[in-house]
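Asks: following is a predicted model, sequence given first.
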Amino acid sequence: MAGEETRRAVLIAGPTASGKTAHAIARARAGGGLIVNTDSMQVYGVLDRLTARPDPAELAAAEHVLFGHVDPARRYSTGAWLADVQAVIQGSASARQPLIFVGGTGLYFDALTKGFAPIPPVPHAVIQAVEARVSVLDAHGRMALLAELDPDLADRLEVADPQRVVRALSVLEATGRPLSAYLADDQPAPLAGWDLERIVLMPQRAVLRRRIAERFAAMMDAGAVEEVEALLALGLDPGLPAMKAIGVPQIADMLAGRLSRDAAIESAVTATRQYAKRQSTWFRNRMGDWTVLDPFASDV
């Protein structure tokens, strides 16, 4: 419509512990932007420290939305997140207020910029059965199974990570239609036509590995154990996403006496580093035209 201003957004992606929160706050304070969570674990309540959500001082430094607003008993989907984002877009102060999307979930950024296919919900019993089937496979076996059952999706993936394979096979099992067919029905991207600045924060590997270890040790001292105790007290289904957040299984094992504190930390740090590697692979493969920044270039 004539006279309408083009809306602006800054997209800040990056692996875990890459400095996204600090970068987003700096941008918000400089330009008055609204920070929108774009991380699938930071949506859940209870796990404040363990998911590295902004702390009270950081929350006070800039306006934040969609952080910790989901009950951990809920299975929160990309579609649900997009619906919440649409509400933020419609309710934000004005076209002059830029939105700053920050997080580590590549699928959320894809949905924002490329569109998203509405996929029917999958019963948890189906997901559990598929998880059991996939859990015994290595990367080669997962890719072979995916190539057999959804070859179009297999052709699109560089790495058949367990989560994506379970998702694809669960959709096929529950609906009789491959996930790739749903993806072909993408709805328009919420940020289509916006003026977008796209940034990937990508520290050097040694710096990221050190930051991951230091951050998890700090989490343990800042309430992560108490958060897991509170989560376990809810008696939730262990298959829920919040129950699988990195650190929850390891601390739960520590609380049950199956792991020492040091072993729990080591296991969680290893899992976090593996996750950061998968995130980095996604960003390199899917965001090759984004601006890449190393926020810790002077730390090496």
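Replies: Ah, there it is. Numbering: from 1, shown residues only.
Asks: from here on, contacts and neighbour counts on C-alpha atoms
Replies: Noted.
Asks: how far does stretch 143-162 sit from its chain's centre?
Replies: Mean-position distance between stretch 143-162 and its chain equals 21 Å (CA atoms, centre = their mean, to the nearest Å).
Asks: let me fix that, I meant to ask about stretch 201-221.
Replies: Relative to its chain's centre, stretch 201-221 lies at 17 Å (CA atoms, centre = their mean).
Asks: just stretch 196-214 next, same as before
Replies: With CA atoms, centre = their mean, you get 15 Å for stretch 196-214.
Asks: list the buried ones in that stretch?
Replies: Of all the residues in stretch 196-214, those buried under the rule 16 or more other CA atoms under 10 Å are Leu196, Arg198, Ile199, Val200, Leu201, Met202, Pro203, Leu208, Arg209, Arg211, Ile212, Ala213.
Asks: could I get those as a markdown table with distance to Ala222 and secondary structure?
Replies: What follows is the buried residues of stretch 196-214, written out as a markdown table (distance: CA to CA, whole Å; DSSP: H, G, I helix; E, B strand; the rest coil):
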| residue | distance to Ala222 | secondary structure |
| --- | --- | --- |
| Leu196 | 36 | strand |
| Arg198 | 32 | strand |
| Ile199 | 30 | strand |
| Val200 | 28 | strand |
| Leu201 | 25 | strand |
| Met202 | 26 | coil |
| Pro203 | 25 | coil |
| Leu208 | 20 | helix |
| Arg209 | 20 | helix |
| Arg211 | 16 | helix |
| Ile212 | 15 | helix |
| Ala213 | 14 | helix |
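Asks: try this one next to it:
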Amino acid sequence: MTGSASRPRAVLIAGPTASGKSALALSLAERAGGVVINADSMQVYADLRVLTARPTVEEEARAPHRLYGHVDGAADYSVAHWLEDARRVLAEAGGEGRLPILIGGTGLYFKALTQGLSPMPAIPPEVRERVRALDLDAPALHARLASVDPETAARLRPSDTQRLMRALEVFEATGRPLARWQAERTEPPVLPAEEAVRIFLATDRTALRTRIATRFHVMMEEGAMEEARALLARNLPADRTVLKAHGMPWFARHLAGGITLDEAIEGAILDTRHYAKRQDTWFRHQLKGWSAMTVEEAAGLLATMA
């Protein structure tokens, strides 16, 4: 880490959903004159403030926030797009003398930021699940890949389901064909890991399960269903990422008359719990060199950075 112990170039806070990242970052931003920068792939979308647990208008008024709700739900948005946006807002923060505080649950964003875009990028669990849920046979998978990455498709056997899925996962996660990744060298990182304080929030799983359920019920009271209804009314293509936000598939089934509201809420909470568990595992295996600590331990560390 460059700079003094009390003022690093940036602070990165990763962790599962509902682990307390936002409150921690906001407190630091207020105290240290920082700017909170989003590193969550769902919170970039303008359509779902409540359902993706974006900061409230009141919270955004307490400190500058960047890369929240700046992308329309109809858009294709990848880690490559986010990395360019992050590069810009980091430069702006530096010019303003503000401490950048990047927070989120999308590990691939943090990995790309601190290590550069790898020719063989790690695939976030939610992307892998989305591709594997396509329920297509091998020829259909091959045809889908050929439409977005014809060079890779030409090199793969139409019956090689696993490799076809892997190539599709790379495209879904990054917005770039696998063939292009394999042809290019890794770019230097936008923010070298050693220049930032890197915190991973380790959580008690039982307590996290409770917080996830509580937060989802609060979301319902704050208008999550109304957001879902408005988004579905846009009739976006079924492959739009925003439609995969936790709760959206269940709300879509409910609004179509397939399940009750209680069943939709129960399913959404269960999905979110499973996702949080996968996030925890991904962070522990992929983000080497990060300090795992509780929210209380992290707050104590960050208190020295005013």
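Replies: That came in fine, so what should we check first? Just so we're clear, the structure is a prediction, and the values are computed from it rather than from any experiment.
Asks: could you say which helix or strand holds Asp47 of the second structure?
Replies: Here Asp47 of the second structure is covered by no helix or strand, with elements defined by DSSP states H and E.
Asks: cool, Met225 of the second structure as well?
Replies: Short version, using DSSP H and E: Met225 of the second structure is in helix 224-232.
Asks: quick one: that helix to the first structure mean distance?
Replies: For helix 224-232 of the second structure, the mean deviation from the first structure after alignment is 0.5 Å (mean CA distance after the TM-score superposition for the first structure).
Asks: need the residues that contact stretch 31-47 of the second structure.
Replies: 25-26, 28-29, 49, 52-54, 63-73, 86, 89, 93, 98-106, 109-110, 227, 231, 242, 245, 305-306 (CA atoms under 8 Å, 6 or more residues apart in numbering).
Asks: typed the wrong thing, it's stretch 172-180 of the second structure
Replies: Contacts of stretch 172-180 of the second structure (CA under 8 Å, 6+ apart): 76-80, 119-120, 123-124, 127, 131, 148-149, 151-152, 167, 170-171.
Asks: show me where the stretch 1-150 of the second structure has its strands.
Replies: 10-14, 34-38, 65-66, 99-104 (DSSP state E, counting those that start in this stretch).
Asks: same check on the stretch 151-300 of the second structure?
Replies: Counting by DSSP E, counting those that start in this stretch, the strands of the stretch 151-300 of the second structure are 196-201, 291-293.
Asks: now tabulate the ones you listed in JSON lines and tack on distance to Glu221 of the second structure.
Replies: Formatted as JSON lines, these follow (distance: least, CA to CA, whole Å):
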{"stretch": "strand 196-201", "distance to Glu221 of the second structure": "27"}
{"stretch": "strand 291-293", "distance to Glu221 of the second structure": "32"}
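Asks: among the contacts of stretch 172-180 of the second structure, name the buried ones.
Replies: 77-80, 119, 123-124, 127, 131, 148-149, 152, 167, 170-171.
Asks: of these, which belong to helices?
Replies: Counting by DSSP state H, the part of these found in helices is Val79, Ala80, Val127, Val131, Val148, Thr152, Ala167, Val170, Phe171.
Asks: closest to Asp280 of the second structure among the residues you listed?
Replies: Val127 (15.7 Å; CA to CA).
Asks: surely that closest one touches Glu169?
Replies: Yes - the pair Val127 of the second structure and Glu169 passes the contact test of CA atoms under 8 Å, sitting 6.4 Å apart.
Asks: got the end-to-end distance for stretch 42-58 of the second structure?
Replies: End-to-end span of stretch 42-58 of the second structure (CA to CA, to the nearest Å): 20 Å.
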